[in-house]
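# Below are the sequence and a predicted model; questions follow.
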Amino acid sequence: MNTLSFTQSEHTREEVLYFIQHSLSPELWKSNTQVVHALKQATGNHALFKHPILTRLHQCQLTLEQLKLIHLNYFTAIVKNFTDALSMVIYQALQLENNSNIKAQDRIAAKIYARYLLSLNLFDELGFNTHQLEQSSPAKSHLVYFLKLMQQLKLDVTDQKQTQAEAFSLTQFIQEHIHSYADLLLILACTELQVIKFSEALRTNLAVYDSSFTNGYYACHGIAKASDQTLANDDNHEDDIWLLFTQSYQPKDESYFKQLQAEYLNLWNDFWTKMYCILTNSS
């Protein structure tokens, strides 16, 4: 039996994906797809996703105190502001009205199709249970789940004395690009993969100390599976964002986007390197 939720289902996306692909000429869609595929591959091949801290986390080598420090910094780096960026990219989809890639007759409607697809992500973020809507609650939003985890870990989110500059740099980078639809799409696509890879590793290490730590926030992150009732959906959201980026991508901006991608992934690599160095020195 297929138990995928509404926001996880391919059927939910069929009409939207058809519109997005056919809003461009076949030639432009093909060429953009090739370029974006290369960007996506470059993301997955970045040093960030081979970071040595991943091995230590998967091997459950970090102490609970070390994991607390990571979570305190991770909160500032991305958890606190992720829905801000996601909400802004939904708004900035209005820029599609003036996107020369898109057929003139489809430009106004394009922002609605984009917002529909991005809202599937926002629904999950805000705590909508799309298996059973009556069980939805803002208390089940990813941000509130993380705040509850911080309480379990006895961490004060308002105390930033241990928050490193690398965490603030990630927040600042997103803010610098908050008014660009295409920039935000690329940033969020990279972010989704970061969340998939590092959430799994953090969850594995945390579970050693208390299985309840992996409820809530960590239960709703990862890859969508038809075999269970979880609402993990990061892989679908990542694919959706890459598709929207394919639609909006302008070939003249190729070097700009390569630089943007590299800068953002390097900031994440710097973040995890700082965490690794602090933890190594504290061992």
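Sure, I can see it. Only a predicted model underlies this, so the values are computations on that prediction, with no experimental measurement involved. Numbering: from 1, shown residues only.
# okay, CA-based contacts and neighbour counts for the rest of this
Fine.
# Nearest spatial neighbour of residue 68, chain-adjacent residues omitted?
Leaving aside its sequence neighbours, residue 68 sits nearest to residue 153 (Cα to Cα, 6 or more residues apart in numbering; 6.7 Å).
# What count of nearby residues applies to the one you found?
Per other Cα atoms under 10 Å, the neighbour tally for residue 153 reads 16.
# again with residue 167
Residue 167 has 23 nearby residues by other Cα under 10 Å.
# gap between the strand or helix carrying it and the chain center?
Applying DSSP states H and E as the criterion places residue 167 in helix 165-176. Centre-to-centre, helix 165-176 and its host chain are 15 Å apart (Cα atoms, centre = their mean, to the nearest Å).
# again, but for stretch 144-159
Relative to the chain's own centre, stretch 144-159 is displaced by 20 Å; criterion: Cα atoms, centre = their mean.
# Give me the contacts around that stretch.
Stretch 144-159 has contacts (Cα atoms under 8 Å, 6 or more residues apart in numbering) with 68, 71, 72, 75, 79, 138, 139, 213, 216, 217.
# Now for the fourth one, how many residues are close by?
Pointing back at residue 75 there. When neighbours are counted by other Cα under 10 Å, residue 75 registers 19.
# can you check the first one too?
When neighbours are defined as other Cα under 10 Å, residue 68 has 17 of them.
# ditto for residue 15
Per other Cα under 10 Å, the neighbour tally for residue 15 reads 11.
# try it against this one:
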Amino acid sequence: MDLIRKNVIDEMIESVGKETWNQNMLFVHELVDLVKNHKIKKHPIVTQLANNEFSLQEIQTMHMEYREIVHIFTDALLMAQFQSKRVENVMKPGSKAYARFLLTLNTLDEFGFHYKIGEPCDFQGTPQKSHLILFENLMTDLSITDQDRERFTPSAMTLKLKECFLTAYDDYPLLLTLLAIAEEIVMIFSPVMRLNTGALGIPVEQGYYQVHGVSDDEENNACDDYHQNDLWLILAQGAGGFDKKSLMENTKEFIDLWDEFWTQGFSNNKVESMRSTASKVQNTQQAGASLY
């Protein structure tokens, strides 16, 4: 797979021209530095999750809020596949194929295909291994019912973050950037979310938390850093002919929104079944108190 990626990237560079590619990469590195050096990497919740400080109710809510982004991630990838046609406005016909090849590696992973890193590329798969279904299975393991999922109302902060993603669907360079940032968020927060979730007795050795986390962790099959790097390289191919200042500002705004997402409280916005359980406990306690 490393050789396959290298060949595609070499062809992509040739499609742009070495000089233009190097200029574009200078700008991409500015964006990467902005993301890598953002305060979100030291967000207090990272330590709190690593120390298993969140209750089942809070972990349920956290995952339900996060679910709003999980459900549109592959939509965004597919939109990026479509919008890659825009590179042919300034490049020779067929140039979109390189971006679509690398994006396909990401979508194959998301949709349940897999291969073993370091071995000959032999894809196998099943929809049951798709990240979306694995995430929904995780919701079930967290005792979140289908009715809970249907009736849950995301927070205003979560909806603001989601809308930022949705409005980028028609903006190819911005969409690529937001997808790359989302991959960074996964690499920061999934490992510690897995720790706190597992500490509550929820199985995390298989399923969603085996395919998301730090890619050099031998206990999981995550490829998030490969996909993030691919997205930045795809952006470098199509980095000409747009407002770089605007893209830089939008990048900062998006990662700031992620920072706010993780800062929101996860104690109050309970799933319905958890609210019902809490209400029953309270009523039982009140009834017991009235006997005295």
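Sure, I can see it. This is a predicted model, so every value here is computed, not measured.
# which residues of structure 2 does the helix holding residue 167 of structure 1 align to?
Using TM-score structural alignment, the residues of structure 2 aligned to helix 165-176 of structure 1 are 156-167.
# Stretch 98-106 of structure 2 against structure 1, how far on average?
Superposed on structure 1, stretch 98-106 of structure 2 shows a mean distance to its aligned partners of 0.6 Å (mean Cα distance after the TM-score superposition for structure 1).
# Now do the buried residues in that stretch.
Across stretch 98-106 of structure 2, burial judged by 16 or more other Cα atoms under 10 Å covers 98, 99, 100, 102, 103, 105, 106.
# do stretch 160-175 of structure 2 as well
Going by 16+ other Cα under 10 Å, stretch 160-175 of structure 2 has these buried residues: 161, 162, 164, 165, 166, 168, 169, 172, 173, 174, 175.
# From these, pick the one nearest residue 258 of structure 2.
Closest approach between the buried residues of stretch 160-175 of structure 2 and residue 258 of structure 2, by Cα to Cα: residue 161, at 7.1 Å.
# Give me the neighbour count for residue 258 of structure 1.
The burial count for residue 258 of structure 1: 14, using other Cα under 10 Å.
# brain fart, residue 258 of structure 2
Neighbours of residue 258 of structure 2 (other Cα under 10 Å): 18.
# residue contacts, the counterpart of it in structure 1?
Residue pairing (TM-score structural alignment): residue 258 of structure 2 is matched to residue 268 of structure 1. By Cα under 8 Å, 6+ apart, the contact set of residue 268 of structure 1 is 48, 170.
# Farthest-apart pair in the contacts of stretch 144-159 of structure 1, please.
Comparing all pairs in the contacts of stretch 144-159 of structure 1 by Cα to Cα, the longest separation belongs to 68 and 138, at 24.3 Å.
# just to revisit the earlier point, turn the buried residues of stretch 98-106 of structure 2 into TSV, including secondary structure.
TSV is the format used below for the buried residues of stretch 98-106 of structure 2 (DSSP: H, G, I helix; E, B strand; the rest coil):
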residue	secondary structure
98	helix
99	helix
100	helix
102	helix
103	helix
105	helix
106	helix
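# still on that earlier bit, which PyMOL command selects the buried ones in the contacts of stretch 144-159 of structure 1?
To isolate the buried members of the contacts of stretch 144-159 of structure 1 in PyMOL, using 16+ other Cα under 10 Å:
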select buried, resi 68+71+72+75+79+213+216+217
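# Nearest to residue 227 of structure 1, out of the contacts of stretch 144-159 of structure 1: which one, please.
residue 216 (18.7 Å).
# And the counterpart of the closest one in structure 2, how close does it get to residue 132 of structure 2?
Aligned by TM-score structural alignment, residue 216 of structure 1 pairs with residue 207 of structure 2. Remark: distance between residue 207 of structure 2 and residue 132 of structure 2 (Cα to Cα, to the nearest Å) = 11 Å.
# Identify the residue range in structure 1 corresponding to the helix or strand where residue 139 of structure 2 lies.
Here residue 139 of structure 2, judged by DSSP H and E, is contained in helix 131-141. With TM-score structural alignment applied, helix 131-141 of structure 2 matches the range 142-152 in structure 1.
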